[in-house]
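Participant: Here is my input; please provide its structure:
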Amino acid sequence: MKSAPTPRVPGATLIRTGAIALCIASLAGCSTIKGWFGGKDDKNTEPAKLTDIISTATVSEIWSADAGKGEGLLGARQGPVVADGRVYAAAVEGGVHAFDLQTGQTVWSHESELQLSGGPGAGDGLVAIGSLDGDVIALDAATGAEKWRAKVGNEIIAAPAIGMGMVFVRSNDGRVTAFDAASGERRWFWNHEVPTLSVRGNDAPVLGPGFLFVGNDDGTVSALSAQDGRPLWDQAIAQQEGRTELDRMADVDGSPVLEDTTLYATSFKGQTMAINAPTGQPMWLSENGGPGQVAVAPSVVVVTEPGDTVFGLDKAGGSALWQQPALARRNLTAPAIHGSYAVVGDYDGYLHWLDLGTGEFAARARAGGDALRATPVVADGILVVQDIDGELSAFRLGQ
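Facilitator: Okay, the predicted model is just below:
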């Protein structure tokens, strides 16, 4: 059964009602409630079965490593980050680890008594991460030694963003807090109201020249001044429309993607937008989208819809170039770009490489045996993914 997205109440990790929890956690993306509790439509809620494919790409696993006890059913989409030839990863129980990107060898490990619920962020010689209790810790990227700690008022399940002398932390109550990267002193904070019901999860803020871009649970993207948190513009990716709170869920839960001066963002409501980043003006709007991050290639923008159809959108205008529906209800991750392919992971630990030109399957591999929820990360031609049990797997495309 599909297990995401999971809705949450602002400031809490639990669902408001058992009925809504069952609806979203197990069956999100279904267009009807018919058959949810048994009956002739049960097959319509089952994950699509994998069929044999003709591989046109060669994929090999080059290493695997263990980051500790993973997120399990937490819904945090806890994943790694790559910087300066190292993979930084954390687990809810197991601390923070640095691995060599090429070999998977452990460079350092930092033990922690905290439940580290978000993925780490890395940059400017720091690795920063948040906890279920709102703790923020900053480590020396070279050695893993702790440099400072800070606190926010709610759980953190998004990776911090680091740059311009600050660490930017998005907490689950809609607040962004900026800390001085050297001392951990709070520099500013910004609040954005969270709807009564929203999809469980959020993602890291994105840095641009003088800007901080934040995806919000009400379907908007906000641009802030990175120096002082001053709001610069807001743009709705999707409208909160519908008769019920469930219908109105429009979260922008994946990090927006900035390429040059264009910002790409997608919504759980099923819409994707290209935005002029300096002004906030829309450039195009597509009626295909989903709760995770977009993947941006030279001519294609790839999105995973809530029902787990993968779409390739024309980068210039947003029209659908292709779709791949064969992974329906397999609880797919957001896509990543790996060479000439889009890659998504699923609830059974499989990775699927799709041709960027056609959406056809090119390769498949299994990363451990547990569900993949975090977006795969690609650096120096290597794809790294983390499963919900805390296991990391690295893959390389063959010649």
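Participant: alpha carbons only for contacts and neighbour counts from here, please
Facilitator: Fine.
Participant: what's the next secondary structure element after the host helix or strand of Ile20?
Facilitator: Assigned by DSSP states H and E, Ile20 belongs to helix 18-27. On the C-terminal side of helix 18-27, the nearest following helix or strand under DSSP H and E is strand 59-66.
Participant: Give me the contact list for that next one.
Facilitator: Strand 59-66 is touched from outside by 103-104, 363-365, 390-398, with contacts defined as Cα atoms under 8 Å, 6 or more residues apart in numbering.
Participant: for stretch 131-139, same thing?
Facilitator: Contacts of stretch 131-139 (Cα under 8 Å, 6+ apart): 114-118, 126-130, 145-157, 171.
Participant: Could you look up the SS state of Ala204?
Facilitator: Classification of Ala204 using DSSP: H, G, I helix; E, B strand; the rest coil returns coil.
Participant: Quick check: closest non-adjacent residue to Arg330.
Facilitator: Pro47 (4.9 Å; Cα to Cα, 6 or more residues apart in numbering).
Participant: I figured that neighbour hits Arg329, correct?
Facilitator: Yes - judged on Cα atoms under 8 Å, Pro47 makes contact with Arg329 at a distance of 4.5 Å.
Participant: Please provide the structure for the following sequence as well, for comparison with the first:
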Amino acid sequence: MTWPLLNKSPVARAITVALSVWLTACASGGLRETPKALPDPLPQEAEVAIEWWHILGDQYADKSIAGLKPTVAESGDRIITALASGELLAIDAQGKVTRLGDLGVSITSPVTLDSNQLILADEQGNVRVVTEDLTPVWTLALNALVTEAPLVTDERVFVQSIDGRISAIERITGRLLWSFQDAEPDLTLTGTSRPVLVSTAQGDALVSGLANGKLVAISVVDGSVIWEYRITRASGKTEVSRLVDVDAQTTLLGSRLIASSYQGDLVVIDAATGRVLQARPFSTYRSILAEDEVWFGVKANSHVVAMDPATLEERWVNDDLEFRQVSELVRLGDVLVMTDREGWLHVLDVHSGDYLGARHIDWQGVQREPVPFSDGVLVQGDSTRLKFIKIR
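Facilitator: Got it, this is the predicted structure:
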């Protein structure tokens, strides 16, 4: 998503005001570009059908709901989603809503489901665990904003906050076990990477991207650094041109890690050793959709790309959505589905990249990527409308 800038110094704050706080998807790292107009007429090769939808909150007041993507239960037959007010809802595949209750505080992260418990973060800087009837299990005050879903194992909960801190919490008690934090630049994007769990030569580790352009693997036991790799170095004369955030979640494919950064490179790294296997220039703040035979990515200028995993060379490029701030990609059979900040959902052919169809989904825009659910996708828009969509 396009992230507001997080300013940590008077100079950075002044720059942020001058830029109207938004950094825009642009391959050169420049300021806001005009979104490319969609084809006229729109292709009709794919039908985008809205099966059901709900208004989840006050469309003028509950703005923070736009950043909270729904969480699909392990059973696959329902989702849990949050309102900005703190209310939590369960919705099944037919669109039936069950109200779970109200936490009474705004929620800032998507919910993680684990053993009939909900794990999430709130606007007061707390990580919370509650049962599905919202009975509190424990609360830990981190005093930092968490915007990505917590990562949960049998023994620990891991979160990465927007100040760059990675924290490990005891799963049962909520006791803070350790925190890791590396030096960060004064000006960063307020988004964060979400850690992934990998096996290394020195034991299990968390791998995550940082705002200083590094990818780091840290021990789950004590937070010590096992290996690190700088994907890109800050360059340029302005603080904006020096942004190098690694905000996209690293993709794990077998024993390989696929990571990328804003104004930097796409790299393939051996998870066990941190050794770089492949690299190519590729500026993005979206995760790579990696499959055995083909990888897909969205460049910072919203060009959608299919790559050969063996060489990282491009098989096809679609520039129909240039500068439209396209979301991460979801594959449904032979099509790729994505949203944009203008509120559209787009469909591309997986094999050729051809533009197959689109539909305007939300009049206020969409910040989050579609979420696969049942035989379609969920899209949560900025107007607080949640829609279940099928592609035919």
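Participant: neighbours of the equivalent of the residue nearest to Arg330 of structure 1 over in structure 2, just the number please.
Facilitator: Aligned against structure 2 by TM-score structural alignment, Pro47 of structure 1 finds its counterpart in Pro35. By other Cα atoms under 10 Å, 17 other residues sit near Pro35 of structure 2.
Participant: just Arg331 of structure 2 next, same as before
Facilitator: Count around Arg331 of structure 2 with other Cα under 10 Å applied: 18.
Participant: ok, it - contacts?
Facilitator: When contacts are counted by Cα under 8 Å, 6+ apart, Arg331 of structure 2 touches Val337, Val350.
Participant: What's it aligned with over in structure 1?
Facilitator: Alignment note (TM-score structural alignment): Arg331 of structure 2 maps to Ile337 of structure 1.
Participant: Tell me who's in contact with Ser365 of structure 1.
Facilitator: For the record, residue 365 of structure 1 is Ala, not Ser. Contact partners of Ala365 of structure 1, counting by Cα under 8 Å, 6+ apart, are Val59, Tyr350, Leu351, His352.
Participant: Could you dump the residues you listed into CSV with secondary structure and distance to Ala277 of structure 1 added?
Facilitator: Output for the contacts of Ala365 of structure 1, formatted as CSV (DSSP: H, G, I helix; E, B strand; the rest coil; distance: Cα to Cα, whole Å):
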residue, secondary structure, distance to Ala277 of structure 1
Val59, strand, 36
Tyr350, strand, 35
Leu351, strand, 32
His352, strand, 31
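Participant: and which of those residues is nearest Val296 of structure 1?
Facilitator: The closest of those to Val296 of structure 1 turns out to be His352 (Cα to Cα; 17.0 Å).
Participant: ok, the closest one to Val344 of structure 1 distance?
Facilitator: His352 of structure 1 sits 5 Å away from Val344 of structure 1, going by Cα to Cα, to the nearest Å.
Participant: out of these two, which sits in the more crowded spot?
Facilitator: Using other Cα under 10 Å as the criterion, His352 of structure 1 and Val344 rank with Val344 on top: 28 against 21.
Participant: what residues does stretch 32-46 of structure 2 touch?
Facilitator: Outside of stretch 32-46 of structure 2, the residues within contact range by Cα under 8 Å, 6+ apart are 23-26, 320-324, 347, 355-358, 391-392.
Participant: Lys237 of structure 2 maps to what in structure 1?
Facilitator: Checking with TM-score structural alignment, Lys237 of structure 2 has Arg243 as its match.
Participant: and its match, what does it touch?
Facilitator: With Cα under 8 Å, 6+ apart, Arg243 of structure 1 has no contacts at all.
Participant: next one: the one 10 residues further on
Facilitator: Shown in contact with Asp253 of structure 1 (Cα under 8 Å, 6+ apart): Val199, Gly201, Asn202, Asp203, Gly215, Asn216, Asp217, Ser267, Phe268, Pro291, Gly292, Gln293.
Participant: hmm, try it at 6 Å
Facilitator: Counting by Cα atoms under 6 Å, 6 or more residues apart in numbering, Asp253 of structure 1 makes contact with Asn202, Asp203, Pro291, Gly292.
Participant: Show me what it aligns to in structure 2.
Facilitator: Structural alignment (TM-score structural alignment) places Asp253 of structure 1 against Asp247 in structure 2.
Participant: repeat for Trp233 of structure 1
Facilitator: The alignment partner of Trp233 of structure 1 in structure 2, by TM-score structural alignment, is Trp227.
Participant: Give me the neighbour count for the equivalent of His360 of structure 2 over in structure 1.
Facilitator: Correspondence of His360 of structure 2 to structure 1, assessed by TM-score structural alignment: Arg366. Neighbour count of Arg366 of structure 1, defined by other Cα under 10 Å: 15.
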